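Colleague: What would the 3D arrangement of this be:
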Amino acid sequence: MYSFLFYLILEILGVIFLVLSFSVIVVYLTVMILSVLEMRDHLRKNRFIDFNDIITSPIAPGVSILAPAFNEGKSIVQNVKSLLSLHYGKTEVIIINDGSRDDTLERLIHAFELKKTRFAYEEKINTKTVRGIYKSKNRSYVKLIVIDKENGGKADALNAGINISSLEILACIDVDCILSQDAISKMVRPFMEETNRKVIAVGGVIGIANNCDVTDGTVTTYRVPSSLFGRFQVIEYFRAFLMGRMAWTRINGLMLISGAFGFFKRELVVEVGGYFTKTVGEDMELVVRMRRYMEERKIPYKVGFIPDPLCWTEVPEDEKTLSKQRNRWIRGSIETLQLHQEIRLNPSYGVLGMLSYPYWSLFEKMAPVLETLGMLYTLVLIVIGDFSAFYFIAIFLVMYLLTILVSSFSILYEQIAFNNYKDRKDLNRLIMTILIEPFLVHPKVVWWGLRGHWDFIKGKGGWGQMIRHGFKKSEDKKNLESTLTS
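Modeller: I've put the predicted structure just below:
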């Protein structure tokens, strides 16, 4: 009896894993097709747009740039100068000093001639105590506002910035990111061009600046990182942004806008209560909550995405820091999906409930668990002597070739659309990384995902420390000193 049940369970599991394997193939081929169509339309549209018209247009929306800062003393002044120099007329730059324990605030006060002021605002979103609001005595920095507050984390800092902000669009960024000079004009375009739907948020591509040359806050020479983990993330970001998010934008199913570079309608963000401070996935959670708000009120809306490389950041290249980042990402995904279980397979929420939520649950949240179960299933078959080498090799080759195909197409998209990596050696390194990633990197990613699930079950929270080494300056080729960010 027990033997019969055991083999019956194995048969059922075999069918489930076979269905899942073919589902992965169908899903990724569909994603490739949708992203090609969306990229084609985006490139066609851009041929006829002069973004200088947006900068000078009297109807262009104002943009409040919100940048939380925690222990950024070594680089904060240069980062703020870079934000103040962006090519867009109607902006304000709001730096939120989130209880830094170094000299971040002192450096800002000295560099920008700041003075504590009585600043009238309505605290529509509850935050940690704001200790002071600073404005510059120098008219050259009239757009700059600095908030000093008790430490409450990134989400709480952004909420404080939202309370102070006064313009229509919120640009929520990481203070150490590098933005292209035309980043704002390109990101606000979707808010202006839609007539039948309300654009509630727009995301953008995050580029990897490791090993690139940076001059005066601008990436001047593009190179792939020298480490395997760095190159893996270049490919991963291509897949995620140029394929995944482009495809979801095509069907208006985007659930995530990167917290490092996202634009939002201020009035809606305030209406839904701002960022949720009890999750490490506050960026994803906010987008889902905004979408739920619109769906429940039957208001036509869109979450847009711009595939142009407009924002560059440094990614972790050491295994310890990268594992903490991926652990946090999976915990944030689990928390968001649990907070919004009501939309799961609920036709009232349209694409969000019927496609986006199930996809994210199965192919993002549960991916490391399912892959591990598949390996354990294979080991059990080997032990009991019911293992088909032909079947295993066939499935493995199909999945391996699919991985290479998807990654190769993502690099092809970048080369056709933007061609930032012009050195053939860089492309050869990326192709080599594609071939070895499934064997050397992917197993680690799966393990980090499992650890994230386990940490979530244990109730572990927090961001952990992210070690950055600074961007490479083209004039001296030397790394900046290491800094710690929250």
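Colleague: From here on, just use CA atoms for contacts and neighbour counts.
Modeller: Noted.
Colleague: Which stretches in the stretch 351-486 of the chain count as helices?
Modeller: Secondary structure of the stretch 351-486 of the chain (DSSP state H, counting those that start in this stretch): helices at 357-359, 367-384, 389-417, 424-440, 442-458.
Colleague: who's in contact with the second one?
Modeller: Contacting residues not belonging to helix 367-384 are listed as L10, L13, F17, F387, V446, W447, G449, L450 [CA atoms under 8 Å, 6 or more residues apart in numbering].
Colleague: picking that back up, include mean neighbour count when you put the helices of the stretch 351-486 of the chain into a markdown table, please.
Modeller: Output for the helices of the stretch 351-486 of the chain, formatted as a markdown table (neighbours: other CA atoms under 10 Å):
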| stretch | mean neighbour count |
| --- | --- |
| helix 357-359 | 18 |
| helix 367-384 | 14 |
| helix 389-417 | 15 |
| helix 424-440 | 15 |
| helix 442-458 | 18 |
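Colleague: F191: which of those is closest?
Modeller: helix 389-417 (22.5 Å; CA to CA).
Colleague: Quick one: closest of the helices of the stretch 351-486 of the chain to E236.
Modeller: Closest among the helices of the stretch 351-486 of the chain, using CA to CA: helix 389-417, at 7.8 Å.
Colleague: Please point out which parts of the helix or strand where K324 lies sit buried.
Modeller: For K324, the enclosing helix or strand under DSSP states H and E is helix 319-339. Going by neighbour count (16 or more other CA atoms under 10 Å), the buried part of helix 319-339 is 321-337.
Colleague: one more to put side by side:
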Amino acid sequence: MSELILVIFEYIFLSYAILIVIHYLVLAIIALFELRKVVRENKLAQYKSLMVSERVPLVSIVAPAFNEEKTIVENINGLLHLRYSKYEIIVVNDGSTDETLQTAIDAFDLVKVDFALDSVLDYKPIRGIYRSNQETYANLIIVDKENGGKSDALNAGISIAKGQYFMTIDVDTIIDPYVIQYLIKPFFEYTDTKVIATGGTIRVANSCEFRKGHLLNVNIPENFLARFQVLEYNRAFLLSRLAWKKLNGMVLISGALGMFDRDLVLKCGGYSTETVGEDMELIIRMRRYMYDRDEKHKVILVPHPMSWTEVPEDWRIFGRQRSRWTRGLIDCLITHRRMWFNPRYKVVGLFSMPTVILYEWFAPVIQILGIFYFTYLVIIDHVNWPFFLVLLLFVYLFGIAFSTWALLCDHFAYHQYKSTKHIVRLLIIAWIEAFTFNLINSFFSLKGNFEYFFKKNRSDWGKMSRTGFVTIKKP
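Modeller: Below you'll find the model as predicted:
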């Protein structure tokens, strides 16, 4: 390889490293000011009126479930005790092969009922709809249908929903009792623009303690893989997504927790069943729909800790999840490629999507290529060691600083991890993740790239499993 080519590669990798540092530094600064504003406004908010008022709109909660017998009762119990006056719960059993349906029937005294169905959305046939014999569970509906995947199950639930707004959650997610109030409030706050969707932050539930679907104690996961994901989720929600919310450039509401304008979702055709990135694809399609009609709109992230989900503790399951996320990401970007660098789509087209392409889609590819390139330089004894070590140290320390910044923001804003021991353990993870978790995560993302372009069934979710929540029984 000629000297010129080596120099070109070095400048490419150096420029990319500098751009990443600048990108995340800017996001961190924007997120800090936005977090301060949100926390201050949240202290002044009057949520009690939303809890007791009969004038608030009906909200439909749609929760797809597939083979969730270990957590189904715990999660439904949590949904039944939300602090909001008008809501219905629609749990969609998407052709589970375990005892998910029977477990719910036994726990909530459910019986099959007749139900009128009229929908513009397509989904697999419904086998039965169940309601409870007990008045306590009058707002609970269980839909049993043939397996069609998460998007298909969501479309079935949205079709049955009666609310002006619907909230989607993963059935393996424990949510705050005030979650509906937090998510619906932004829909009424803006008079000059339309809020089309709101999302909440997702926290790691592993090793936390729960009772009847409610969080009792926040703990650091005992499993090291889950600990890495605590840092990752903190950075994603409290820094990156919060900054994009401020810039009105959000292109993703996590499928684990989000609220949507039902009429707009129906106009856009509901969730796509052709991708495993259905949550991101819907938001992009909704924004594209609004931009094409020159309608001002916003997608809002509410950073308050309001949902807790079980993350993978097994590397194989983790790998399937990250490969799926990458395939979904690429599919969404390619599907909506007309929006790339298109000024018609404003911040989303000019900044959000190019940023996702450069720092999320391409990042693992460039990282792995960089490793191979460095290995080649070592073999031919062409490494500029002083330059390399300075650059490596700079990027490494910046990564630690970024993670520490996210932890400090979370600690001072929400104080979820109250023990000093918890903070110290997470800081230790921040120091070692660059040479462990990040490399393995990049490998799985690279695998997702390969599967998207070369695997026939790129919509395959892969087998997932749950260990269940740590449940504390009432003494």
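Colleague: care to give me the TM-score?
Modeller: The TM-score (TM-score structural alignment, normalised by the length of structure 2) is 0.96; 473 aligned residues with a CA RMSD of 1.6 Å.
Colleague: coming back round to it: just so I know, which of the helices of the stretch 351-486 of structure 1 lies nearest I251 of structure 1?
Modeller: Shortest distance between I251 of structure 1 and the helices of the stretch 351-486 of structure 1, using CA to CA, is found for helix 357-359: 13.4 Å.
Colleague: Give me the mean distance between the closest one and structure 2.
Modeller: Once fitted to structure 2, helix 357-359 of structure 1 is off its aligned match by 0.4 Å on average (mean CA distance after the TM-score superposition for structure 1).
Colleague: List the contacts of that helix.
Modeller: Here helix 357-359 of structure 1 makes contact (CA under 8 Å, 6+ apart) with L337, I343, R344, L345.
Colleague: Those into a markdown table, with extra columns for secondary structure and distance to V63 of structure 1?
Modeller: Formatted as a markdown table, the contacts of helix 357-359 of structure 1 follow (DSSP: H, G, I helix; E, B strand; the rest coil; distance: CA to CA, whole Å):
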| residue | secondary structure | distance to V63 of structure 1 |
| --- | --- | --- |
| L337 | helix | 30 |
| I343 | helix | 31 |
| R344 | coil | 34 |
| L345 | coil | 36 |
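Colleague: against structure 2, where does stretch 159-176 of structure 1 fall?
Modeller: Mapped onto structure 2 using TM-score structural alignment, stretch 159-176 of structure 1 spans residues 155-172.
Colleague: How about stretch 291-306 of structure 1?
Modeller: Counting by TM-score structural alignment, stretch 291-306 of structure 1 falls onto residues 287-302 of structure 2.
Colleague: and what of stretch 360-368 of structure 1?
Modeller: By TM-score structural alignment, stretch 360-368 of structure 1 lines up with residues 356-364 in structure 2.
Colleague: Any idea how far apart the tips of that stretch sit?
Modeller: End-to-end distance of stretch 356-364 of structure 2 (CA to CA, to the nearest Å): 12 Å.
Colleague: How about the contacts made by the closest residue to E150 of structure 1 other than its chain neighbours?
Modeller: Using CA to CA, 6 or more residues apart in numbering and skipping the chain neighbours, the partner closest in space to E150 of structure 1 is G99 (4.7 Å). Each residue near G99 of structure 1 by CA under 8 Å, 6+ apart is listed here: F70, D148, K149, E150, N151, G152.
Colleague: now D292 of structure 2
Modeller: D292 of structure 2 makes contact with R344, according to CA under 8 Å, 6+ apart.
Colleague: Cheers, nothing more for now.
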